[in-house]
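*Asks:* quick one: sequence and predicted model below, then my questions.
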Amino acid sequence: MGGSEMTHLIRLDQWFGAPVSAGFTNREGGVSEGNYESLNLGFHVSDREEDVQINRERVAAMLDVQKSDVLFGEQVHGNAVAVVTKDTPRRALYDAIAAVDGLVTTDRRIALGVLAADCVPLLFADAYAGVIGVAHAGWRGATSGIVSEVVRQMLGLFAKPERIRVAIGPAIRGCCYEVDAPVVRSARTAYEQMGKPMPVWRRSSNHIGAVMMDLPRICHDELRTLGVKEEHILDVSICTSCMPGFFSHRRDHGTTGRQAGLIRLRGV
């Protein structure tokens, strides 16, 4: 796994099956300090760039690739998805694919990464077709179809819904995620488009009209409407806000790092 500093990775290789390697990081095993201690993987959070570079090198080693071969999206809280290869141009500032929240590839020379610190990181794979994907789903992305768009792009590369496996990573959960009425309206619209009733979320005890939204549940329900089998959806059931060992944008008032979901297809 690239050394003892990476022993806290949530490995999912066996669940996805050969030839996929995948997992979710937590905040342990890196060199960042202060609010970013220690395995911060985000360049855009005011951490020292040289520390982030070291952290990304350690993460790349887990999947037996070079740091430059792990591709991330810029993550702008939208629903755009890019099909990428090793040669896809990146936005220089953050070393990321510009203006997308999802990535899909069949290129075995690279790994895909997704950053999060409360938003939902999702990993996708159809191992038989040799197609993988990642998605970053905040409330805007989750309610505007980022999950559907990743699946749609994978189907264009000969994946099948009934073969796709998806891992839902550490994210803020209904225990901690208070949202206001406009966010609830967006979720209601998303469920109407799914043809499903919106879940009855617990009302907030702090603000009138606010509810405790289960963001990963929205992603799960959309996957089911797309034909992904229930037994092919793995939710790690970790809340980044109230469970220790993870970065949380909301809990830490915006000054925090980013953990990652990572996936690659190994060569045959």
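*Replies:* Received the coordinates, thanks. Residues are numbered from 1 along each chain as shown.
*Asks:* could you use CA atoms for every contact and neighbour count after this?
*Replies:* Noted.
*Asks:* strands of the stretch 51-200 of the chain, start to end?
*Replies:* 70-72, 81-83, 102-105, 111-116, 120-126, 131-137, 165-168, 178-179 (DSSP state E, counting those that start in this stretch).
*Asks:* what would those look like in CSV with mean neighbour count?
*Replies:* CSV is the format used below for these (neighbours: other Cα atoms under 10 Å):
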stretch, mean neighbour count
strand 70-72, 24
strand 81-83, 21
strand 102-105, 28
strand 111-116, 29
strand 120-126, 27
strand 131-137, 31
strand 165-168, 24
strand 178-179, 20
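*Asks:* out of those, which is closest to residue 22?
*Replies:* Closest to residue 22 of the strands of the stretch 51-200 of the chain is strand 120-126 (Cα to Cα; 7.9 Å).
*Asks:* just the angle between the closest one and strand 111-116, please?
*Replies:* 160 degrees (axes from the mean of the first three to the mean of the last three Cα atoms, to 10 degrees).
*Asks:* got another, please set it beside the one above:
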Amino acid sequence: MSNDRVEELREILRANRPEGSDDLGTDIRSAVDRQASALRAQREPGSALVAELTGSEGTMPTTGTEGPAYTTEAYAAVEKAATGLRTLYAPSVLGEAAALLSDLWAAGERHGVPPKEWDWAVSLAGGALEVIASRYTRTPDTERTGEQVFALRRDLIEALTSAEIGLNARTGSRTMTVVDRLPETPRGGYHGDASLVVGIYSNGGWDISMNADGATVVSIAAPATKAGAAEVAALVRAVARGELGNPFRR
């Protein structure tokens, strides 16, 4: 992502930051800012923005003062483990996995096992990511009610159509949300012009696919909350803009 694009996103945030905004509005702005920062950090690891993200102590920021603490090395290892998987991960989920990995590394250090030595036996980063992500992609212990599912869809549509995200979205069949494609959106469907469709379920988490028969479905590991809906919306925009390549061909 270019420096100009990051600054453009930040300008959008500043211009559309009303006083006394509701929680979802705050979540949307936070999700957009974190997604832009994550993309920049991925593509320009030596940039000044990465230093801004990590700080002088080498600890990545979290969603709040009570959020998990983790090292930049752990976050980078988790991001690397996520590369190429047929799942999209919300930044908050990556942060949780990085916090778990940091604790596992610390436990190993107490037994004289440095982080690198784990690589000979097991992928701790991949395991931490899988364990944390499964909280959000598997069937919940208590299935959501129809009212809860439709409320999450409303939160998603509100986030997608907000000034910060700026996509055209509408309700689809069942609990789906249809998102109009952009010129940069990966090709999909018989003619290559299919829109995107995002789902949330009573017995499962979020997912995304092309709005076409037989389309590949990609899970989205994100909380089933208002804040999670905002993170999903930011990921959907990244897919629509082609910033994540073609996640349906991994």
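*Replies:* Received, thanks. Source: prediction; values computed, not measured.
*Asks:* got a TM-score for the two of them?
*Replies:* Superposed pair, TM-score by TM-score structural alignment, normalised by the length of the second structure: 0.35. Supporting alignment: 146 aligned residues with a Cα RMSD of 5.8 Å.
*Asks:* ok, back up a step: of the strands of the stretch 51-200 of the first structure, which is nearest residue 11 of the first structure?
*Replies:* Of those, nearest to residue 11 of the first structure by Cα to Cα is strand 165-168, at 10.9 Å.
*Asks:* just checking, what packs against the closest one?
*Replies:* strand 120-126, strand 233-235 (3 or more Cα pairs under 8 Å, 6 or more residues apart in numbering; DSSP states H and E).
*Asks:* other residues contacting that strand?
*Replies:* 16, 120-126, 216, 228, 232-236 (Cα atoms under 8 Å, 6 or more residues apart in numbering).
*Asks:* ok, back up a step: a markdown table for the helices and strands packed on strand 165-168 of the first structure, including distance to residue 23 of the first structure?
*Replies:* Below are these laid out as a markdown table (distance: least, Cα to Cα, whole Å):
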| stretch | distance to residue 23 of the first structure |
| --- | --- |
| strand 120-126 | 9 |
| strand 233-235 | 12 |
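*Asks:* figure out which of those strands is closest to residue 181 of the first structure.
*Replies:* strand 120-126 (20.4 Å).
*Asks:* between that closest one and strand 131-137, how many degrees?
*Replies:* 170 degrees.
*Asks:* what's strand 120-126 of the first structure packed up against?
*Replies:* Strand 120-126 of the first structure packs on strand 111-116, strand 131-137, strand 165-168, strand 259-265, going by 3+ Cα pairs under 8 Å, 6+ apart.
*Asks:* the same query, at a cut-off of 6 Å, please.
*Replies:* Here strand 120-126 of the first structure touches strand 131-137, strand 165-168, going by 3 or more Cα pairs under 6 Å, 6 or more residues apart in numbering; DSSP states H and E.
*Asks:* closest to residue 187 of the first structure out of the ones you listed?
*Replies:* strand 131-137 (12.7 Å).
*Asks:* between the closest one and strand 259-265, how many degrees?
*Replies:* 170 degrees.
*Asks:* what's strand 131-137 of the first structure packed up against?
*Replies:* strand 102-105, strand 120-126.
*Asks:* switch the cut-off to 7 Å
*Replies:* Counting contacts by 3 or more Cα pairs under 7 Å, 6 or more residues apart in numbering; DSSP states H and E, strand 131-137 of the first structure packs against strand 102-105, strand 111-116, strand 120-126, helix 146-155.
*Asks:* relative to helix 146-155, how tilted is it?
*Replies:* In terms of direction (the same axes, to 10 degrees), strand 131-137 of the first structure departs from helix 146-155 by 170 degrees.
*Asks:* hmm, back to that, okay if I get the strands of the stretch 51-200 of the first structure as CSV plus distance to residue 10 of the first structure?
*Replies:* Compiled in CSV, those are given as follows (distance: least, Cα to Cα, whole Å):
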stretch, distance to residue 10 of the first structure
strand 70-72, 18
strand 81-83, 25
strand 102-105, 21
strand 111-116, 14
strand 120-126, 13
strand 131-137, 16
strand 165-168, 11
strand 178-179, 27
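*Asks:* those strands in the second structure, which residues are they?
*Replies:* 87-89, 169-171, 176-179, 196-201, 204-210, 217-221 (DSSP state E).
*Asks:* list the buried residues for the second one?
*Replies:* Of all the residues in strand 169-171 of the second structure, those buried under the rule 16 or more other Cα atoms under 10 Å are 169, 170, 171.
*Asks:* quick check: closest non-adjacent residue to the first one.
*Replies:* Spelled out, that is residue 169 of the second structure. residue 179 (4.4 Å; Cα to Cα, 6 or more residues apart in numbering).
*Asks:* tally of neighbours for the one you found?
*Replies:* 25 (other Cα atoms under 10 Å).
*Asks:* now it: how far from residue 221 of the second structure?
*Replies:* Here residue 179 of the second structure is placed at a distance of 19 Å from residue 221 of the second structure (Cα to Cα, to the nearest Å).
*Asks:* and if you look at residue 51 of the second structure?
*Replies:* On the measure of Cα to Cα, residue 51 of the second structure and residue 221 of the second structure end up 27 Å apart.
*Asks:* which of these two has more neighbours?
*Replies:* Counted by other Cα under 10 Å, residue 51 of the second structure and residue 221 do not tie: residue 221 has more neighbours, with 28 against 14.
*Asks:* what about the more buried one, distance to residue 95 of the second structure?
*Replies:* For residue 221 of the second structure, the distance to residue 95 of the second structure - Cα to Cα - is 12 Å.
*Asks:* re earlier: save the strands of the second structure as a markdown table, and put in distance to residue 109 of the second structure too.
*Replies:* Converted to a markdown table, the strands of the second structure look like this (distance: least, Cα to Cα, whole Å):
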| stretch | distance to residue 109 of the second structure |
| --- | --- |
| strand 87-89 | 28 |
| strand 169-171 | 48 |
| strand 176-179 | 46 |
| strand 196-201 | 40 |
| strand 204-210 | 35 |
| strand 217-221 | 30 |
